[in-house]
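Trainee: take a look and give me a structure for this.
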Amino acid sequence: MNLVKRLNEITRMHPEKNAYIFQNQPTTYGELGIYINRFAERLNQLGIKKGDHVALLLGNSPQFVISLYGSLKAGATVIPINPMYTQNEIEYILNNGDVKLVIALDKLLPLLEKLNERLPEFTQIIACPTPERELDIGQFPFLKEKTQTFTNMINEGNSKFEGPTLSDDDVAVILYTSGTTGKPKGAMLTHRNIYSNAMDTGLYLQMNHQDKVIATLPMFHVFCLTVALNAPLMTGATVIIVPKFSPSEIFQVVRNYKATVFAGVPTMYSFLLQYEVGKAGDLQSLRLCISGGASMPVALLQDFEKKFNVIISEGYGLSEASPVTCFNPLDRPRKPGSIGTNITNVVNKVVNELGEELPPGEVGELIVRGPNVMKGYYKMPEETSHTLRNGWLYTGDLAKMDEEGYFYIVDRKKDLIIVGGYNVYPREVEEVLYNHPDVVEAAVVGVPDPEFGEAVKAFVVKKNPDLTEGQLVDYCKEKLAKYKIPSLIEFLDELPKNTTGKILRRALKEQLVK
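Mentor: You can find the predicted model right below:
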């Protein structure tokens, strides 16, 4: 079984049921099935064959849903990309991912025109209209010949298209996750991986066809992809697509549609709690709130639940595990501060450096096994062999387990910074800083931030005394996504190092505490 087959089953059983609602416009499962088949058949006409790589540069929208499922039905491997990424970041993923076709917002067409000559596999574009502006494709020579419109894709294709046979071990999605080397790694998730995690997560969270799930987390991120899109669709629920998070929008959506499930990162819950107009009864239709992406402060969890009288189930996951491995259970007591227990069919374990399981209460590395664990990293065999060992996925996160099987994250990966639920690896930011001609050395750490959990701080040794913080920030804006840009820069005469000359981030963090 896979996502495509399961969605076909839901479509046959409930053709008149709403699959999603977007900007007050509902689309039924029957209509969605037709759009997906037409889109898949048109991809086939454009030369997309089983195993070809297709990238999505889209925000939360019906176009994302149809493009995802249509591409999978055509047998393609889907690579979701944050449309807010810079040209350099997008170029690396398209090139490393051997992308043949890109489905993108039309406002990104100028960027894709620039990248055309440097990407050998890149041959086709499907342009999706951006509400605030529509570009004239005729002004781009390459795009004029190679671009199709999304509207034509879903209006002209064959609504009875069957598509190729999909195997469980075929790679369905490649999710690029930032690497400690500064280069993103493409986690290859098979059809078995993403289907099993959607079904097991939905089962664990007791999702059903009566649920109305709010999808305001970015769909290109694996948290939303599984928990707020695939899992609901696999159970016949209705997804309420919200393009951009805002407290007022969420309160309005819950009231208007009697939403039952909300998934967000801790920052979102903080904004909802602080929203002055929000009242205790505004979220009364919600039966469950889901939190992930970063650890939620216990005080925030308790204050939110007390005010709105709704349960928050905190969980844990990572791209390499499709992503969910743990959630606080709904049929047993929750434990604030815990990431919960094993979800259905997934096993978590805390081990020492030898891979030996540790007793409850002892801290070690969290490792995971299950049908959700990735096939490996795309074109990175050494990274794959380091992360996947003897059937286990080594997460790099330090954790402990209590006597009742609840897990607790003690620390994130050694240097990982979580900004509003997004992962930022210091090395990636440092490499950008090092490329500035006036920077001698740089080290990046995370610092507490009241709104986003953490913020990026850079310590810099400069060769030009006239170099300012503002100049460095402007430099970073050209090369990094917004959430990766340092919000604080401190200039030092030298950076702390060990006897071998390695920069000690730990010492910088200790200095911040003092």
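
Trainee: please count neighbours and contacts with C-alpha atoms only from this point.
Mentor: Will do.

Trainee: number of nearby residues for the nearest residue to residue 211 once chain neighbours are set aside?
Mentor: Excluding the flanking residues, the one nearest residue 211 by Cα to Cα, 6 or more residues apart in numbering is residue 237, at 5.1 Å. The number of residues packed near residue 237 is 24, by other Cα atoms under 10 Å.

Trainee: please generate a structure for the following sequence too, so the two can be compared:
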Amino acid sequence: MNLSSQLYETAKRVPNKPAYYFMDQSSSYAELDGAVTKFASGLAKLGIKKGDHVALLLGNSPYFVIGMYGALRLGATVIPINPIYTSDEISYMLNNGDVKTVITLDLLVPLFEKAHHSLHKVENYIVCETKKDEQANVNVKEFSIFPKLKSFANVLSLGELTFRGPDLDEDDVAVILYTSGTTGKPKGAMLTHKNLYSNAKDISDYLQFNQNDRVITTLPMFHVFSLTVVLNAPLINGGTILIVPKFSPAEIFRLAKKYEPTVFAGVPTMFNYLYQHEDGRAEDLKSLRLCISGGASLPVALLKNFEEKFNVTISEGYGLSEASPVTCFNPLDRPRKPGSIGTSILHVENKVVNELGEEVAPGEVGELIVRGPNVMKGYYKMPEETAATIRNGWLYTGDMARMDEDGYFYIVDRKKDMVIVGGYNVYPREVEEVLYNHPDVVEVAVLGVPDPNLGEVVRAFVVSKNPHLTEKQLIEYCSNFLAKYKLPKSIEFIKELPKNTTGKILRRSLREKVLQKN
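Mentor: As a prediction, the model looks like this:
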């Protein structure tokens, strides 16, 4: 079984059930599956074959769902790319990923016009129309790449409902996800049909997804967390997704009141914005049976505050692109442990090891490694990086973690983010948790900065709702909970922390800020 064939089976079982709502308009499973089939057929008529690479540069919309599932039904490999990346970032991924066809918004056509001299392998640009107004419309006929431009609507209309795609092997590469590239160039994680389907199925079983669920899909679909947890998992169960083009607390509360969703998934920043929203009330989210947090560690103080305000449980999990992505989640049938990423999900093993690859005792900190049907095939065209990351069937995550006596895992921090102060290890998350408990702190990020005497010291970047809060007051507060070497040497108050499109805090931007000052 794979995602495309499962969608076909679901459409036969519940043809008239809404598969999604977008801009308050619904589409049934029969309509969605028909559009997927026609789009796959239309791609085939353009000469796209099994194994060809198709990039998606789209936001959350039916275009993304139909484009991805249509390409998968044809047997093509899908490469989702963040549409707000720079021209250089996009060009690198398209060239490195040997992309033959790009599905994108009309607003991005000028970007491709500018970069097309370096994109020799791209044969087709399938253009999706944005909202029709004078500012949004782009006259694509003005561009030299016009012969390569095709309308998404036209490709769809050329397709045939009788189309039957090729047989798909479970080990065929379905998706290539480019990692954020915090060190060096981004790497393309190759995820097979088996990887994606098994993880969507296992996480949906673990979290008890069913066809009565209505899932808010506001996480960016090009990100693997969204792709598996709030797109693929609901669709393979016949659930309904509520597609939100862009995260907005006001829009989430509006949708919650109108459609009574049962599941919301977000990154910690989203939960913080919802908690801080002045018009948010507990009764607005009363239909939710579950909130899911991932993408980054959720501060315990925020978790407790959110749950108390809205009377809903947040289940925190863990994943990474190379694992399709989910490996751990707090279980629903056992106690949830605040601060924990939970236990291993079905069919996936997690363990904590030392530098020799030996499992450490419960409570000890080491590197988290993962094994299961969700682990990637490897990095595209990077055999050495693949060999360094996957060893003896285990995926080495680069995250420092510990496991308790009950088998619950806790992320301590990224291996590369650890701060070494005078030979002592300091994990930024430990300091961040203390700062988050201060009533005036809204957001915080901690990192290590160079120091001539100690090698490194701790610096905190804080967003505060109290303009009178001082650095001295916060450091004195921290001294009640942290050893002296763990205390921030300095605290900088800023209006907001830099984040990527998924809401993850960009520590790299903060480091660059420090280097520029020094």
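
Trainee: check contacts around the equivalent of the residue nearest to residue 211 of structure 1 over in structure 2.
Mentor: By TM-score structural alignment, residue 237 of structure 1 lines up with residue 239 in structure 2. The neighbours of residue 239 of structure 2, taking Cα atoms under 8 Å, 6 or more residues apart in numbering as the test, are 19, 209, 210, 211, 212, 213, 214, 215.

Trainee: can you say which of those are buried?
Mentor: Buried by 16 or more other Cα atoms under 10 Å: 19, 209, 210, 211, 213, 214, 215, out of these.

Trainee: what's the counterpart of residue 162 of structure 1 in structure 2?
Mentor: Mapped onto structure 2 by TM-score structural alignment, residue 162 of structure 1 lines up with residue 164.

Trainee: assumed that match was part of a strand.
Mentor: No. Using DSSP: H, G, I helix; E, B strand; the rest coil, the assignment for residue 164 of structure 2 is coil, not a strand.

Trainee: residue 337 of structure 2 contacts residue 329, doesn't it?
Mentor: No. When contacts are counted by Cα atoms under 8 Å, residue 337 of structure 2 is not listed as touching residue 329 (10.5 Å).

Trainee: please identify which of those two sits among more neighbours.
Mentor: residue 329 (27 against 16).

Trainee: which residue in structure 1 aligns with the more buried one?
Mentor: Mapped onto structure 1 by TM-score structural alignment, residue 329 of structure 2 lines up with residue 327.

Trainee: tell me how far that match lies from residue 440 of structure 1.
Mentor: 44 Å (Cα to Cα, to the nearest Å).

Trainee: what ranges does the stretch 301-450 of structure 1 have for its strands?
Mentor: 312-317, 324-327, 341-342, 347-351, 364-369, 376-377, 388-389, 392-401, 407-411, 417-419, 422-424, 439-449 (DSSP state E, counting those that start in this stretch).

Trainee: so how far is residue 206 of structure 1 from residue 243 of structure 1?
Mentor: Taken as Cα to Cα, the span from residue 243 of structure 1 to residue 206 of structure 1 is 25 Å.

Trainee: same check on residue 199 of structure 1?
Mentor: 10 Å.

Trainee: these two: who's more crowded?
Mentor: residue 199 (24 against 14).

Trainee: what's the residue closest to the geometric middle of structure 1?
Mentor: Nearest to the geometric centre of structure 1 sits residue 221, at 1.6 Å (Cα atoms, centre = their mean).

Trainee: what do we get in structure 2 for that residue?
Mentor: That one, residue 221 of structure 1, aligns with residue 223 by TM-score structural alignment.

Trainee: and residue 358 of structure 1, by the same measure?
Mentor: Aligned partner of residue 358 of structure 1 by TM-score structural alignment: residue 360.

Trainee: wait, that match sits on residue 368?
Mentor: No. At 10.4 Å, residue 360 of structure 2 does not count as touching residue 368 under the criterion of Cα under 8 Å.

Trainee: the more surrounded of the two?
Mentor: residue 368 (25 against 16).

Trainee: so where does residue 509 of structure 2 fall, helix or strand?
Mentor: According to DSSP states H and E, residue 509 of structure 2 maps onto helix 507-517.

Trainee: and for residue 6 of structure 2?
Mentor: Assigned by DSSP H and E, residue 6 of structure 2 falls in helix 3-13.

Trainee: give me the buried stretch members for the next helix or strand after that helix, please.
Mentor: The C-terminal neighbour of helix 3-13 of structure 2 among helices and strands, as given by DSSP H and E, is strand 18-22. Of all the residues in strand 18-22 of structure 2, those buried under the rule 16+ other Cα under 10 Å are 18, 19, 20, 21.

Trainee: what do you get for stretch 169-182 of structure 2?
Mentor: Neighbour-count burial for stretch 169-182 of structure 2 [16+ other Cα under 10 Å]: 172, 173, 174, 175, 176, 177, 178, 179.

Trainee: and the second one, what does it touch?
Mentor: Under the criterion of Cα under 8 Å, 6+ apart, the contact list for residue 173 of structure 2 reads 51, 77, 190, 191, 192, 193, 377.

Trainee: do a quick rundown of the strands in the stretch 1-150 of structure 1.
Mentor: 18-22, 25-28, 53-57, 77-80, 99-105, 124-128, 147-149.

Trainee: after superposition, how close is the fourth one to structure 2?
Mentor: Going back to what we said before, that points to strand 77-80 of structure 1. Here the mean offset of strand 77-80 of structure 1 against structure 2 after fitting is 0.3 Å, by mean Cα distance after the TM-score superposition for structure 1.

Trainee: so what's residue 317 of structure 2 up against?
Mentor: 292, 293, 294, 326, 327, 328, 329, 330, 340, 341, 342.

Trainee: try 10 Å
Mentor: 292-298, 326-331, 339-345, 409-410 (Cα atoms under 10 Å, 6 or more residues apart in numbering).

Trainee: wait, doesn't residue 260 of structure 2 sit right on residue 215?
Mentor: Yes. Between residue 260 of structure 2 and residue 215 there is a contact at 9.5 Å, judged by Cα atoms under 10 Å.

Trainee: need the overlap of contacts for these two.
Mentor: residue 288.

Trainee: what's the longest helix along structure 1 packed up against?
Mentor: Counting residues, the longest helix found in structure 1 (DSSP state H) is helix 29-45. Counting contacts by 3 or more Cα pairs under 10 Å, 6 or more residues apart in numbering; DSSP states H and E, helix 29-45 of structure 1 packs against helix 3-13, strand 18-22, helix 62-73, helix 150-156.
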